[in-house]
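Asker: structure for this input, please:
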Amino acid sequence: MASHKSALKKHRQDEKRRVRNRQHASRLRTQVKKFRKAVASGDEKAARELLPETLSLIDRTAKLGVLHANAAARSKSRATLAVNKLSSPTR
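Answerer: Predicted structure coming up:
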């Protein structure tokens, strides 16, 4: 266990941040799972309704530093492509 005052404070801060980050990450994973389920089932209407909420949550999670900015951009791009693929006519 840490013995310096500053190390103890850092430990407390890290623990608070870890808990907060887990909450945000869990909420994001749940939303992404709902979105992917809608896409996988081919339900374009549901996927289009979930897309803005999912993208917003990805942005907020990246802003908080839980998700890397490039990972967020990649996820948003892939989500948008998935929805667009549902609406495009198949060849």
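Asker: C-alpha only now, for contacts and for neighbours.
Answerer: Will do.
Asker: so which helix or strand takes in residue 7?
Answerer: helix 5-40 (DSSP states H and E).
Asker: same for that helix, what does it pack against?
Answerer: helix 44-63, helix 69-87 (3 or more C-alpha pairs under 8 Å, 6 or more residues apart in numbering; DSSP states H and E).
Asker: which one is residue 82 nearest to, not counting chain neighbours?
Answerer: Computed as C-alpha to C-alpha, 6 or more residues apart in numbering, the closest residue to residue 82 that is not its neighbour in sequence is residue 39, at 7.0 Å.
Asker: contacting residues for that neighbour?
Answerer: Listed by C-alpha atoms under 8 Å, 6 or more residues apart in numbering, the contact set of residue 39 reads 47, 82-83, 86.
Asker: now do 10 Å
Answerer: Contact analysis of residue 39 by C-alpha atoms under 10 Å, 6 or more residues apart in numbering lists 33, 45-48, 50, 79, 82-83, 85-86.
Asker: report the buried members of those residues.
Answerer: Neighbour counting by 16 or more other C-alpha atoms under 10 Å classes 46-48, 50, 79, 82-83, 86 among the contacts of residue 39 as buried.
Asker: and for comparison, fold this next one:
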Amino acid sequence: MANSPQAKKRARQNERRFAVNKARRSRIRTYLRRVEEAIASGDQAAAQAALRAAQPEIMRGVTKGVLHKNTAARKISRLSARVKALSA
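Answerer: Modelled structure (predicted):
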């Protein structure tokens, strides 16, 4: 348990950051799920639109420190490849 005033303040700050980051991660996962569902339905137009909506959200996660840059790039790359494969 935190005893010093500084440690108590840090604990409060950590709780707030945790809540914000958790909400951000959840939001990103929602966008990813929408793309996955569109791909599963086989609708390329819907999948393309969902991917276009998800990309900025994923990259925002990078700038806010929720995701690593390479992780985001990998997710976007793999999703776009799957969306592109729907047309073939």
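Asker: can you list the buried residues in the helix holding residue 7 of the first structure?
Answerer: Quick answer for helix 5-40 of the first structure (16+ other C-alpha under 10 Å): 21, 24-25, 28, 31-32, 34-36, 38-39.
Asker: same check on stretch 66-75 of the first structure?
Answerer: 66-67, 69, 72-73, 75.
Asker: closest one to residue 7 of the first structure out of those residues, please.
Answerer: residue 66 (22.7 Å; C-alpha to C-alpha).
Asker: counterpart of the closest one over in the second structure?
Answerer: Using TM-score structural alignment, the equivalent of residue 66 of the first structure in the second structure is residue 66.
Asker: gap between that match and residue 44 of the second structure?
Answerer: From residue 66 of the second structure over to residue 44 of the second structure the distance is 29 Å, taken as C-alpha to C-alpha, to the nearest Å.
Asker: check contacts around the residue nearest the centre of the second structure.
Answerer: Nearest to the geometric centre of the second structure sits residue 28, at 2.8 Å (C-alpha atoms, centre = their mean). With contact taken as C-alpha under 10 Å, 6+ apart, residue 28 of the second structure is in contact with 22, 54-61, 66-67.
Asker: dump those to a markdown table, plus distance to residue 14 of the second structure.
Answerer: Below are those laid out as a markdown table (distance: C-alpha to C-alpha, whole Å):
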| residue | distance to residue 14 of the second structure |
| --- | --- |
| 22 | 12 |
| 54 | 27 |
| 55 | 28 |
| 56 | 26 |
| 57 | 23 |
| 58 | 23 |
| 59 | 23 |
| 60 | 20 |
| 61 | 18 |
| 66 | 14 |
| 67 | 18 |
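Asker: for these, work out which two are farthest apart.
Answerer: Pairwise over the contacts of residue 28 of the second structure, using C-alpha to C-alpha, the maximum falls at 22 and 55, 18.6 Å.
Asker: no further questions, thank you.
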